[in-house]
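Chemist: How does the following fold in three dimensions:
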Amino acid sequence: MRKYLCILGTTGGVLALVVGAAAGTNESASATKTRTKSSSETASRRFTLDRAILTALQQNPDILRAKQEIERTKGVIIEIRAQALPHITPSGSFQWIDPNLRGGSSLATGGGGFTFPGESDVSYAIRVTGTQLIFNGTTYPAIRGTFFQRDSAYFAFRNTLDQVIATVKTQFYQVVVNKALIGVQEEQVQLLRSQLQDQQNRFEAGTVPRFNVLQAEVALYNQIPQLITARNNFRIAQLTLAKTLGLFFDPLRGENPPLEVVGEMPYNPRNINLADAIEFGKQRRPFLKQARANVLNQIEQVHVALGGFLPTISTTGGGEWVSSSLNSSWHDISKGWIAQVTGSWPIWDSGEVYGRVKEQRALLSETKITYDDDVRQVELEVQQAYSNLQQNRELIQSQEKNVEQALEAVRLAKARLDAGAGTQLDVLNAQVQLATAESTRLQALFGYNSSLAEFDRVTGTESTYTESFSGLAPHATRSKIYETGSGVDATGKHREKSSK
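Modeler: Got it, this is the predicted structure:
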């Protein structure tokens, strides 16, 4: 009996070890799977600048709306063009009347009150007609106008594309600079804490008064709110960038950031000739090409209004099959062809067409004025971006030297304090000046990169990303009618040089 109990105990122990090992393996596999999933989600939220831009090009709502606007204008082209193409319309009717009602039904007798003997109770008719516009003065200019509307929608899409790219760059660099500013504030808080600890040690040793400790505590607690503000600015910048990229809120992440930015704040000075930049902006800016398309469309709208003075001629043709009044047999039907030509000419309309022409010509003048103003707007934006680049470049150059001097000032202030020749206030002031210099330098770097992104937008130089949408570009948008340099006017004609 004791032998059997030993065997059972040994077997139970082995089974327990096997079950425990299996459970441990499952838990380890589950933990590994969880870590893998977590690392995968973290990797999916990591964005370099290029990945952030490509994500925005695919998901940003402004870009998606602009693409749908192009599709809408394509639908308008099909709709207006259909007015000049044949329309084929089949129609038919079927009627049955109870024989008990014949002779008393006005529907059966046509209102006469009697019927002919042997008349059929069933009647039907089938007609197929086609209509074709031969001539009018409005449809064909309207069709040409729809193509310019499509081109305008495409250039509006390109303009939105450039704006989104510049916005993503600016917001990306805002996240980077806010993260760096947190580091500056954390470093300052750490320095002030070490300064407070040093003063407390000196006070306990009896070498400094209590006032030095209080002064160090005040400086530390004045610096902590700036660190809190920097962290909040960093979170807000991340949320703003996530919205621009079209990322939805994930409840599983809780208070964790929606994304992680991978990159640094670059400084790549660029030599720019202002006159060449302005001319380059005029030639490539989609904003101006959109205004040109609006002018050309409005010219066609004037032609549409003038077409109201011309006649309209259309033709109709087809066939008709009508049942016999005596029986409903298909072999006894009456059939034949129909042909008709109609025309109309508004000889007198009390000034309706003239008023419409006057209205469209005024709108044409407005679009030309708008185009000229848009040219000046491009010139202004290029000059503003150029001036901002100069300002931030000068700030960077000045602050690089200033940071070095502030670091040296902090070192000397601490050395003087340790030697008994300086005061704690000198150290605190030097640390404040260092934090200010580092923050100013980071802001200048951010300002330069954001100004550079704006400069690329206003000069239309984001060809690397816009070429990925080349399939959306209508062929006409590459023609010479959309040359918008300094030598052409609102309609694309060369300007005449005025002699002084």
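Chemist: When you work out contacts or count neighbours from here on, use the C-alpha atoms and nothing else.
Modeler: Will do.
Chemist: does residue 421 count as helix, strand or coil?
Modeler: Under DSSP: H, G, I helix; E, B strand; the rest coil, residue 421 falls in the coil class.
Chemist: again, but for residue 271
Modeler: Note that with three-state DSSP, the state of residue 271 is coil.
Chemist: Let's see this one next, to set against the first:
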Amino acid sequence: MKSRKKKAGAIALALAVLTAFGTSSAERVDMTLDEGIRLALENNYSIEESGADLDSAYWSLREARRNGGPKVNWTSTAYRVGGKAYEGWNHNGLYGNQFSFSMPIYSGGRVENGIKAAEMGLSGAELEYERTKQNIRNTVSGDYYYILKCRSEVEVYQESVNNLQAHLDNVNAKLRAGVVAQKDVLSSEVSLAEEKQKLVTAVNDYHVAVATFNNDVGLPMETETNPREQLEYEKYAFTLPECDEYAKLHRPDLFQKEFNLRQKKAEMEAAKSGMRPKLDAGVSRNIGGSSAFKTDSVTSDSWTAGVALSWDIFDSGITSAQVNKKKAAVHRAEAELKDKLNNVRLEVRTAYLNMQAAEENIGTMREALEKAQEDYRIEVVRYNAGVGTNLEVMDAQDKLVSAKGDFINALYKYNYSRASLDTAMGVPVDLDVTPYRQTLENSEKKGE
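Modeler: Model (predicted):
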């Protein structure tokens, strides 16, 4: 209970220092990490950019599907005429209207593969949208943990300043009693000044961290955001092979690369349609005469209905060049997929090993901190008893501050690495990638 009261008192004291360095007119907001992530997902511009790409992919699919549907066209003409061919006409105008209906029956695979490519593109855009959210969550988590780190460091330096001030008061009292030399006072004053400088730097780092967090979540930068949580250690339950396997099954950008590969293959097949015949059905009606929608010109009064077959037997190699261009895009997509798979494995391993190292350091630094606290307590007692030196107290104080900083840094790196590991594994924000993975697996079974 006493340790909790001391911790609460230190936090309150540090917050008082932060307030003194802050802007009193700024709005104060208490926030958890989950609240910050939710706010960022609502306000971050990267979400809007990715959302616009998703809308574009949706309308591309709509366009591709409509390419296989019927088309109705109306063409109207109006001309002023003259010459011997029109001698004897009572009017000097010629009007015409053509109404046509057409629909592709066989496009050589252009329409079907165009639809397939657009479907792959839409699935890829949906997965990329989810990945954008995961990256934003990772950024906000890193910002939040860095605020906690900076705030903890402010608390450490504030406590150190208080300890050094109390020690300086004690040294001055001993000087007045003639027990110590003047140099003890001077060295204590120098140490106090240096620690105050570190406190000012720590406070500034805290404000910069808050401003960065505010910018990423969409709050005004001058907002005094106060995290409700503390840096803590929570054991991670999964092994590296389990994390690696999870990433293979859940990374949305990994599946996005696979959909991109299938999209490029479909585009290549659509390009091959230029080598095949096309068959279209059509109906047309023509009317024309001396006024709009009048049919007093026999040569302009006609209708047609039937089918049209066309085949570009030779196009100077244009289609072949287009197909080869699409083949190159397929090879690139294959390389991108392999590269993404390697990067995913590397990201998972890197984040996991960093987390593991930070976890080991937490235990080591906790022991070092306990020893540094005890050493400082002993040196203060020895100095007060007249058997220790001022230099020994200053040295113990420096080691205590350093041990606290190392412990805080280990906690920060552990939490940051854990958040990075979640991102590397593809832990979802909103989208379940299972249906997309099943779609890819089914297409592989069909040999597509």
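Chemist: Select the longest strand from structure 1.
Modeler: Counting by DSSP state E, the longest strand found in structure 1 is strand 122-135.
Chemist: what number of residues lie near the residue nearest to residue 237 of structure 1 when sequence neighbours are not counted?
Modeler: Counting by CA to CA, 6 or more residues apart in numbering, residue 175 is the residue found nearest to residue 237 of structure 1 once chain neighbours are left out, at 5.4 Å. A count of nearby residues for residue 175 of structure 1, using other CA atoms under 10 Å, gives 27.
Chemist: wait, what's in contact with the residue mapped onto residue 175 of structure 1 from structure 2?
Modeler: Under the alignment defined by TM-score structural alignment, residue 175 of structure 1 corresponds to residue 147 in structure 2. Residue 147 of structure 2 sits next to 206, 209-210, 227 when contact means CA atoms under 8 Å, 6 or more residues apart in numbering.
Chemist: Output these as TSV; include the columns distance to residue 304 of structure 2 and neighbour count.
Modeler: Supplementary listing: the contacts of residue 147 of structure 2 in TSV, determined by distance: CA to CA, whole Å; neighbours: other CA atoms under 10 Å:
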residue	distance to residue 304 of structure 2	neighbour count
206	79	22
209	74	22
210	73	26
227	75	18
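Chemist: Switch those residues over to TSV; also include secondary structure.
Modeler: Compiled in TSV, those are given as follows (three-state DSSP):
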residue	secondary structure
206	helix
209	helix
210	helix
227	strand
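Chemist: Shared with structure 1, which of those?
Modeler: Checking those against structure 1 (both residues aligned by TM-score structural alignment, their matches' CA atoms under 8 Å), the contacts still present are 206, 209-210, 227.
Chemist: which residues touch residue 414 of structure 1?
Modeler: Residue 414 of structure 1 is in contact with 422, 427, counting by CA under 8 Å, 6+ apart.
Chemist: What's the separation between the equivalent of it over in structure 2 and residue 191 of structure 2?
Modeler: In the superposition onto structure 2, residue 414 of structure 1 corresponds to residue 380 when matched by TM-score structural alignment. Distance of residue 380 of structure 2 to residue 191 of structure 2, computed by CA to CA, to the nearest Å: 15 Å.
Chemist: Also residue 71 of structure 2?
Modeler: Distance of residue 71 of structure 2 to residue 191 of structure 2, given as CA to CA: 85 Å.
Chemist: just residue 155 of structure 2 next, same as before
Modeler: As for residue 155 of structure 2, its distance to residue 191 of structure 2 is 17 Å (criterion: CA to CA).
Chemist: picking up where we left off before, is the match of residue 414 of structure 1 within a helix or a strand, and which one?
Modeler: helix 318-384 (DSSP states H and E).
Chemist: how big's the offset between the next helix or strand after that helix and structure 1?
Modeler: Remark: after helix 318-384 of structure 2, the chain's next helix or strand is helix 390-425, criterion DSSP H and E. Once the two models are superposed, helix 390-425 of structure 2 sits on average 0.7 Å from its counterpart in structure 1 (mean CA distance after the TM-score superposition for structure 1).
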